[in-house]
Each structure stands twice: as C-alpha cells, then as structure tokens.
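J.: A structural model of the following input is requested.
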Amino acid sequence: MAGALETAGRVLLVGGGNMGGAMLRGWLEAGLDPAAVAVLDPNGAPLLADIVSRGVRLAAAPAEVERGADTVILAVKPQVMEAVLPTLLPLLADDTLIVSVAAGRTVASIEAALGERPVVRAMPNTPALVNRGITGAYPNARVTGPMRARAQALLESSGPVEWVEREALIDAVTGVSGSGPAYVFLLAEALAEAGVAAGLDPALAMRLARHTVAGAGELMIRSGDEPAQLRRNVTSPNGTTQAALEILMADDGFGPLLRRAVLAARDRAEALSRA
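T.: Presented below is the predicted three-dimensional model:
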C-alpha cells in the first residue's frame, strides 16, 4: 500500500468531516507523507486537529491552497457540492484527477461544474471510520490506467475497492453497501429487542446482539466459505437455529423483505442522481 501511495503525488482533500477524516487517517497510516496532503475545509476541520499537527496543511478557503494538486478528493456533503465545485476550478491542472465520494452526485454533474476531466465516482460506507469499509467506484473515460491505480490506492486505505463498468451500478452499490450498515444496525436493534421479549435484561440483550453481529461479520471475512455454507454450519437438523430460520426464510421472510429494501435504496439513489 505504501508503495502505491507514493505515486499519489499531491492530494487535496475537500471536506474534513467523518468520511474525509477516515480516508486521511488511512492514508497516513499506510505511509503517505503528510506534507503531500492539503485539507480544504471552511470550518477548520476540528475532527482533524491531531492530524494537522503532524504536518498536513489546512486551508479554510481555496485562495489558501496551492494550485495543481494531482488528485482532488471531494468529501463534502452532496447538498453543498454545487456551491463548492466552482471555487475549485482555479486550483486544478488539466490532468488533475477528481475522486468524488459524495452520494448522488453523477460524473456529469461534476463535469458540468469543472469541465471535461478525469473523474472517479466512488461510494464508500461508514465502516471506513474503523478501516473496515468497502467502496464501489466508477471511472469516466478520461481516467487513465495510472490514474485508476492512484484512485485505488487512495480509496482502499479504508477497505477493499470494487470497480463497476457502468455508472448506474453505483446506485445499486449504494443500496447494498452504502446503506447496508444501517440494515445491520437495525438487525442488532431488532435482535436485542427480541432478546428482551424472550426474558433477557435489556443491557445483556444488547451486548449479545452487538457481539453476535460483529463476530458473525468477522467470521464471514476470515472464512473461505460462502455465507450460505456458514449458515448451514450453524444449523443442526431440527435444532433451535432451524426453528428460527423457518420463520426468517419463509416466502414472506427476511430475503424478500431485504430485496425490497435494497431496491428502494437503489431507486432513491437514482432519483437523487437525477435531481
């Protein structure tokens, strides 16, 4: 990773909030030189105070940023992108790579503000905050092989990167992994509530739910088996798990419900992209 990041050149991170901060921490942990990074954040990026003290440059306005970064990472909230993008134009070289992690903002919308240039649209998820995220990414036609490798190195500092062939698939990625952590958190909530209904103390039920969800996730990552096989491994014939799965795997059970949820998230992402 450090070797790949050595080719990143000068990086401008626009937005020092949770996601931008998680990416920056990952870069530095992977060996990126703090002097190669500048953070542009009008609020002073209070979450990054400890990092800035290590040599990362912090700017409150575009006029304070040196022109010609090799890569610009757009990590601002989608609703402020329209106002932010025009202010970046004076900072860009012709071959500056733009990597956007703002949900619902298409490559076309970025090109409309910044002109025709290499753009990668990416969708990370919140486990990036603990270096356990996963990112879906789409490059436009102007992204060269070395540029894609640069984007890969920067994005994978917080977890794996999966590239898609069509930009529309980023909306599907949003429905699965972008919004997916919320589904898992809801599972933990519901599991704890079910434990209370079964007679457990609420605090104990929540501890059991948290660790069960987290432990099962870690097992899926470490195991070479597919989730379906791991499920079968836990399910003894006519046992307790089978009794529960007969409810969850019914025709109107967990699978169809989750498919409806993911498609609803995808459809909303598509609508936001068109807005």
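
J.: make it CA atoms for all contacts and neighbour counts henceforth
T.: Noted.

J.: How about residues contacting stretch 82-90?
T.: Stretch 82-90 has contacts (CA atoms under 8 Å, 6 or more residues apart in numbering) with Pro62, Arg67, Ile110, Ala113, Leu114.

J.: okay, the residues you listed in JSON lines with distance to Leu88 next?
T.: Formatted as JSON lines, the contacts of stretch 82-90 follow (distance: CA to CA, whole Å):
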{"residue": "Pro62", "distance to Leu88": "7"}
{"residue": "Arg67", "distance to Leu88": "9"}
{"residue": "Ile110", "distance to Leu88": "11"}
{"residue": "Ala113", "distance to Leu88": "9"}
{"residue": "Leu114", "distance to Leu88": "8"}
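
J.: These: which two are farthest apart?
T.: Arg67 and Ile110 (18.7 Å; CA to CA).

J.: Please enumerate the helices of the protein.
T.: With DSSP state H, the ranges of helices along the chain come out as 2-5, 18-29, 49-52, 81-88, 107-114, 145-155, 169-173, 180-197, 202-222, 227-234, 240-248, 254-274.

J.: what's the closest of those helices to Val101?
T.: Val101 lies closest to helix 18-29 among the helices of the chain, at 8.6 Å (CA to CA).

J.: what's the spacing between that closest one and its chain's center?
T.: For helix 18-29, the separation from the chain centroid amounts to 12 Å (computed by CA atoms, centre = their mean, to the nearest Å).

J.: quick one more, to check against the first:
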Amino acid sequence: MMAGAMMKGLVKTGTCAAEHIAASDAYQPCVDALAKELGVRGVSSNMEVAGFADLLIIAVKPQMVQQVCGDIVKSSAGKSSKPIVVSIAAGVTLSSLSGWLDSSYRVVRVMPNTPCLVGELAAAYASNSACSDADSAIVGSMLGALGSSFKVKESDLDAVTGLSGSGPAYVFQFIEALSDGGVRAGLTRPVATELAAKTGDESGRHDHRRSARARGGRHAGRRHERGGRGDGALQGAWPLEDVRLDLAAARLGRD
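T.: Predicted coordinates:
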C-alpha cells in the first residue's frame, strides 16, 4: 500500500515520469494493477527492478528486508555505480541495511506514515555515512513531493515513529471520541463523524499555518485563543485538562 501510494504521488506530481519507475511485488496482480493505472513498468522480480533503477525503495515487511538486500547486491555485481537504497521498513537500522548490502551502498532509512495514502505524507529520514548531501537531497526532494519530510539523526527515528508514524492512530481515536460525544448530544452518527473528521482536518491545517509563522516555539495557549473564561470552547477544553491529555500524548510519543 505505502509503495503504491508513493508511486502514485511521484507520478501525479510530475516528480518522476511513469516510464522511469519499475515495481515488483510477491503478489503480481498488485503490480499489474499499478502498471495499468499509472503506466509504470511492472516486473516479476526484485532483481529486475534493481537492475533498472538508480534509486530503490524497499517497502516490505522487516523480516523480508535481508532477502531483498541480497537481490540488490546480486543485481549490482560488477557495476561501477550502485543505486541509492531507501528503506521504509519499520525498525530496520542503517547498520543492518549496510551490513546486508555493503558499506559502499548509499542507504537512507525513512519513517513514513499512512497519510501518504492521501498525498499528505509526514516523514523523517536518516542517511548512512556513504550518502553525500546531494544523495540525501534527492531523497528529501522525493519525499517532499508527497508531503512534508525532515532529515534527522537516526537516533531520532524512534521518536518520529511514536509521533508521526503512530500518531494517526491517536488522532483517529480522538476523532472517534469527538463523534461519540456528538451522538450523545443528539446528532446522527454520519453527521457527528463528518463534523469531527472535518474539525480534525481543518484544525491541523490551521495549526500548520501558525507553525510556519512561529517556527521553534511551543504553541502554548492555542486552546485558549477563542476568548475568556466564559468562552464555550474553553469551557469544553477544561475536562481535557483534568485528564492531562497533553501528558498522555507525550507518553504515547515516547513509548
């Protein structure tokens, strides 16, 4: 799913022409469907993709990454130039990737998230020592075409996993809770769900615009911006202070 979403984003934004993309998957009908929809080159093996591309994206389950790396090494044997290898496999370190390939490979580890499926990626990435600034910039540009991306130290990727990688699940749960509140107040479920989802979506966009104007600062007091003690939004936010939602979210991001 994630690899398909990335391909769709790259083609639709014009970042990469469809004929310059090749894809393989253990489930061939998935590849055939992408080839038909996007015009990418669908092939039947990882080695075919590795022999075709100068930037490879490993988008498999963590337990399958070592095997894919072996295919990449075989396809690159005897070649003077090796591809940049990008992995979106959760928890697979740069050290492991470089060990399964070799230290001469330029390797980038990416932590994406599910909003990539709707063209709203929020990702961070870290590069190994073989990557030049130009190599990292290529990957950053590719990810930037799909949403937002940030270069970080690999040691920060665990925090990224807890925040943006797992964060959508926390947001979905909160939206569901808002919808439940609307139903308890008398709204129908479809109306409550649509209002809650739109509120979450547009609040995030508003927050992002404000963040762009105030880089680096904590957005203290945003929930109080509507008015004084008699304001309805402020009154409604007080129960969240009682349960310390801010601390709960911080713990989720850390754990």
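
J.: Out of Arg67 and Ile110 of the first structure, name the residue with the larger neighbour count.
T.: More neighbours surround Ile110 than the other of Arg67 of the first structure and Ile110, with 20 against 15 (other CA atoms under 10 Å).

J.: Over in the second structure, tell me which residue corresponds to the more buried one.
T.: Aligning on TM-score structural alignment places Ile110 of the first structure opposite Leu97 in the second structure.

J.: Relative to Ser149 of the second structure, how far out is that match?
T.: 21 Å (CA to CA, to the nearest Å).

J.: got it, and Pro239 of the second structure?
T.: Look at Pro239 of the second structure and Ser149 of the second structure: by CA to CA, they are 34 Å apart.

J.: Between these two, which has more neighbouring residues?
T.: Shown here are Pro239 of the second structure and Ser149; by other CA under 10 Å, Ser149 has more neighbours (21 against 11).

J.: which residue packs closest to the more buried one, ignoring adjacent ones?
T.: Leaving out its chain neighbours, the residue that sits closest to Ser149 of the second structure by CA to CA, 6 or more residues apart in numbering is Ala123, at 4.7 Å.

J.: Which position in the first structure pairs with the one you found?
T.: Superposed on the first structure with TM-score structural alignment, Ala123 of the second structure falls opposite Thr135.

J.: next one: Ile57 of the second structure
T.: Under the alignment (TM-score structural alignment), Ile57 of the second structure pairs with Ile73 in the first structure.

J.: you'd agree that match is up against Val11?
T.: Yes - assessed by CA atoms under 8 Å, Ile73 of the first structure is found in contact with Val11 at 7.5 Å.

J.: Alignment lookup: Arg254 of the second structure to the first structure.
T.: Residue pairing (TM-score structural alignment): Arg254 of the second structure is matched to Leu263 of the first structure.

J.: ok, now how distant is its match from Ser179 of the first structure?
T.: The value you get for Leu263 of the first structure to Ser179 of the first structure, if CA to CA is used, is 11 Å.

J.: Now do the same contact list for Pro181 of the first structure.
T.: By CA under 8 Å, 6+ apart, the contact list for Pro181 of the first structure reads Asn125, Thr126, Pro127.

J.: Going by distance to Arg232 of the first structure, which of those residues wins?
T.: Pro127 (26.9 Å).

J.: Identify the residue nearest that closest one in space, chain neighbours excluded?
T.: Gly133 (4.4 Å).

J.: Quick check: nearest residue in space to the residue nearest the centre of the second structure, chain neighbours excluded?
T.: Residue closest to the average C-alpha location in the second structure (CA atoms, centre = their mean): Pro112, at 2.0 Å. The spatial neighbour of Pro112 of the second structure that comes closest, neighbours along the chain excluded (CA to CA, 6+ apart), is Ala123 at 4.5 Å.
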